[in-house]
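Chemist: predicted structure and sequence below. I'll ask about it afterward.
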Amino acid sequence: MKPTILAWEGHLAQNRRRSVHTVRAYVATAHRLVEFLSGHWGAAVTGERLTALTAAELRAFLAARRADGLGNASAARELSAVRAFLDFAVGAGTTPRLTGPRVKKGVPRPISPDEAVALAEDVADSAAEPWVAARDWAVLMLLYGAGLRIGEALALTGAILPLGATLSVTGKRQKTRIVPLLPQVRAGIEHYAALCPWPIARDTPLFRGAKGGVLDAALIRRAVQAARVRLGLGDRTTPHALRHSFATHLLGRGADLRALQELLGHASLSSTQIYTAVDAAHLMDVYRNAHPRA
């Protein structure tokens, strides 16, 4: 099945435009499925054998994965990857369908505007050099001020300079959207660009690591983790929480759900609707804290 898995990997990356992380995870699932079936059947796995795959055999694979400690959410993603691979390998509609485990959608945990700014300031204050401080501030302000995913921010190139009132962002599946730039965010990026010791050409990364390469997202995550400990913020205060906060605060100020969908780059409105639950949760917190009978 190696040629089939290799072809599927190319299909995911080129035709489906899946992210690098998604491609890696889906391909790993395909290898796990083939390895399991090979042991289960005691024979090599072929396309012909896969067409005869039963629901019971799929359940056995998922049971083995659950025995490895997979939770409901991970098991649901594993089943989704298996379905996609089998549809590619033997044809859509020919594989058995199973009902995946129920996954309770978690409500994002936003932080307040003051906490978002304090977090970015603390990360910047802890940087070893002024240009690194300016870089980290600019990245975190893009997440909170423009709602970017961290991967989207780090994928920006020098082509965005000079900055205008809006920014063109390429998100998941290579979809492009336009987001407005707050003056504070624009000033942060321009300050970083002025201090950066590396030349920023149109075709080079905007945000650089210490040696001039592409900035690793893990560095930002670790800096945020250290800052949240110093500030006493919750464990869910991550770079992505800044994007959640961007969405929640806009919705709380009356932003239209469709407009928010465009700003976040969500393919489906259902992905954006989760923020209505966030806003409702905030209203309930205010009610409980303020009402004398609550």
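Modeler: Nice, thanks for sending it over. Numbers count the residues shown, from 1 in each chain.

Chemist: please count neighbours and contacts with C-alpha atoms only from this point.
Modeler: Noted.

Chemist: and the residue nearest to residue 186 when sequence neighbours are not counted, helix, strand or coil?
Modeler: Nearest residue to residue 186, sequence neighbours excluded (C-alpha to C-alpha, 6 or more residues apart in numbering): residue 163, at 6.9 Å. The three-state assignment at residue 163 reads coil, by DSSP: H, G, I helix; E, B strand; the rest coil.

Chemist: ok, structure two:
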Amino acid sequence: MVTLKKNNFTDYTISIIEPWIKYLETIRGFGTHTLNAYKRDVLDFLKFCNNEKHNFLAPNKQVIREYLFNLSERKLSRPTVARRISSLKNFFRFLLKDKTISTLDVSIFKSPKLKRNFPKSIDSNLVTKALFSLIDEKNHAWINLRDRAVMLLLYGAGLRISEALSLKKKEAPRGDWLRVLGKGNKYRDIPLLPIICDGVKDYLDLCPFNVQEDGPLFLGKRGGVLSPRIIQRRVENLRYELGLPSHTTPHALRHAFATHLLSGGADLRAIQQLLGHSSLSTTQRYTDVNETELLSLHKAIHPRS
């Protein structure tokens, strides 16, 4: 459960925010990172209202304009500002639904327009090149196999890096399916390729530590929990050494999983389920990627282009 510290804010104000956080956690199933971000966003607005002597529970269009100007002066990025406004809109909608406040025009919460970013994929041949290069790296053999196993889960099963590193040994991929706990504390089942199971087994066979059944599947160099930053750094090194695209990151491997399935004729609904997207509109971004690739290909090879 995410708890709120009183800090310099009144008990009354905190008592208003806490039910909202509890609702997002227990009813909506939001994860800890999302809850913490929402909480920070609302508390930031509360601090602004306190400083400017505004009524926190009765904002109007002018207050929101002043707040947006405040965020701009602090040089916050557009995505961050958009998320803060979204958090406030969610919070005040809850207060209206909960009848904590009687009336409020939620249309005052207008986010800045964001440039639509499409997921960037990686060519399958480049992914294969990166995976095989790990075998010949001049590190401890078990570390190479560990990093390769993690990357296989990202590209071969479409896992988020947090999902892969949260797996316990007893949940290690061994059969045809893998059950993963994703965002919103929702489980999903993912079919497995034999190469993924073999890759994880190779890592476990060489791992010098006694990996406990209830402990993390992937361990760090000293036997502790493996940090996502280690995998991110490893992918960065591969990017420089192999001349991979600048957008090559662990998350790009998950994008590659989706776009390569779509290119192969996979159904969009199936990809949504495999990725664990709650909304189909999120998954539909991959069709935009494919359309862009098709347009480039058409222009490059069509005789009338």
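Modeler: Received it, and whenever you're ready, just let me know what you need. Keep in mind the model is a prediction, meaning the values are calculated, not measured.

Chemist: TM value for the aligned chains?
Modeler: Scored by TM-score structural alignment, normalised by the length of the first structure, the superposition of the two chains gives a TM-score of 0.90; 288 aligned residues with a C-alpha RMSD of 2.1 Å.

Chemist: need the counterpart of the residue nearest to residue 186 of the first structure in the second structure.
Modeler: In the second structure, the residue matched to residue 163 of the first structure (TM-score structural alignment) is residue 174.

Chemist: follow-up on the earlier one: can I assume the residue nearest to residue 186 of the first structure is in contact with residue 187?
Modeler: No. In this structure, residue 163 of the first structure is not within contact of residue 187 by C-alpha atoms under 8 Å, at 9.3 Å.

Chemist: show me where the stretch 101-250 of the first structure has its helices.
Modeler: 113-125, 130-146, 150-154, 183-195, 217-231, 239-252 (DSSP state H, counting those that start in this stretch).

Chemist: just send those helices back as JSON lines, with distance to residue 11 of the first structure and mean neighbour count too.
Modeler: What follows is the helices of the stretch 101-250 of the first structure, written out as JSON lines (distance: least, C-alpha to C-alpha, whole Å; neighbours: other C-alpha atoms under 10 Å):
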{"stretch": "helix 113-125", "distance to residue 11 of the first structure": "39", "mean neighbour count": "19"}
{"stretch": "helix 130-146", "distance to residue 11 of the first structure": "30", "mean neighbour count": "24"}
{"stretch": "helix 150-154", "distance to residue 11 of the first structure": "22", "mean neighbour count": "18"}
{"stretch": "helix 183-195", "distance to residue 11 of the first structure": "36", "mean neighbour count": "17"}
{"stretch": "helix 217-231", "distance to residue 11 of the first structure": "26", "mean neighbour count": "16"}
{"stretch": "helix 239-252", "distance to residue 11 of the first structure": "28", "mean neighbour count": "23"}
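
Chemist: save the ones you listed as TSV, and put in distance to residue 48 of the first structure too.
Modeler: Below are the helices of the stretch 101-250 of the first structure laid out as TSV (distance: least, C-alpha to C-alpha, whole Å):
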stretch	distance to residue 48 of the first structure
helix 113-125	55
helix 130-146	48
helix 150-154	40
helix 183-195	55
helix 217-231	42
helix 239-252	43
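
Chemist: nearest to residue 87 of the first structure, out of these?
Modeler: Distance to residue 87 of the first structure, taken as C-alpha to C-alpha, is lowest for helix 150-154 among the helices of the stretch 101-250 of the first structure, at 29.1 Å.

Chemist: which other helices and strands contact that closest one?
Modeler: helix 130-146, helix 217-231 (3 or more C-alpha pairs under 8 Å, 6 or more residues apart in numbering; DSSP states H and E).

Chemist: on that earlier part again, what's the closest of the helices of the stretch 101-250 of the first structure to residue 266 of the first structure?
Modeler: With C-alpha to C-alpha as the criterion, residue 266 of the first structure lies closest to helix 239-252 of the helices of the stretch 101-250 of the first structure, at 11.7 Å.

Chemist: what's the next helix or strand after the closest one aligned against in the second structure?
Modeler: Using DSSP states H and E, the next helix or strand after helix 239-252 of the first structure towards the C-terminus is helix 257-264. Under TM-score structural alignment, the match for helix 257-264 of the first structure in the second structure covers residues 268-275.
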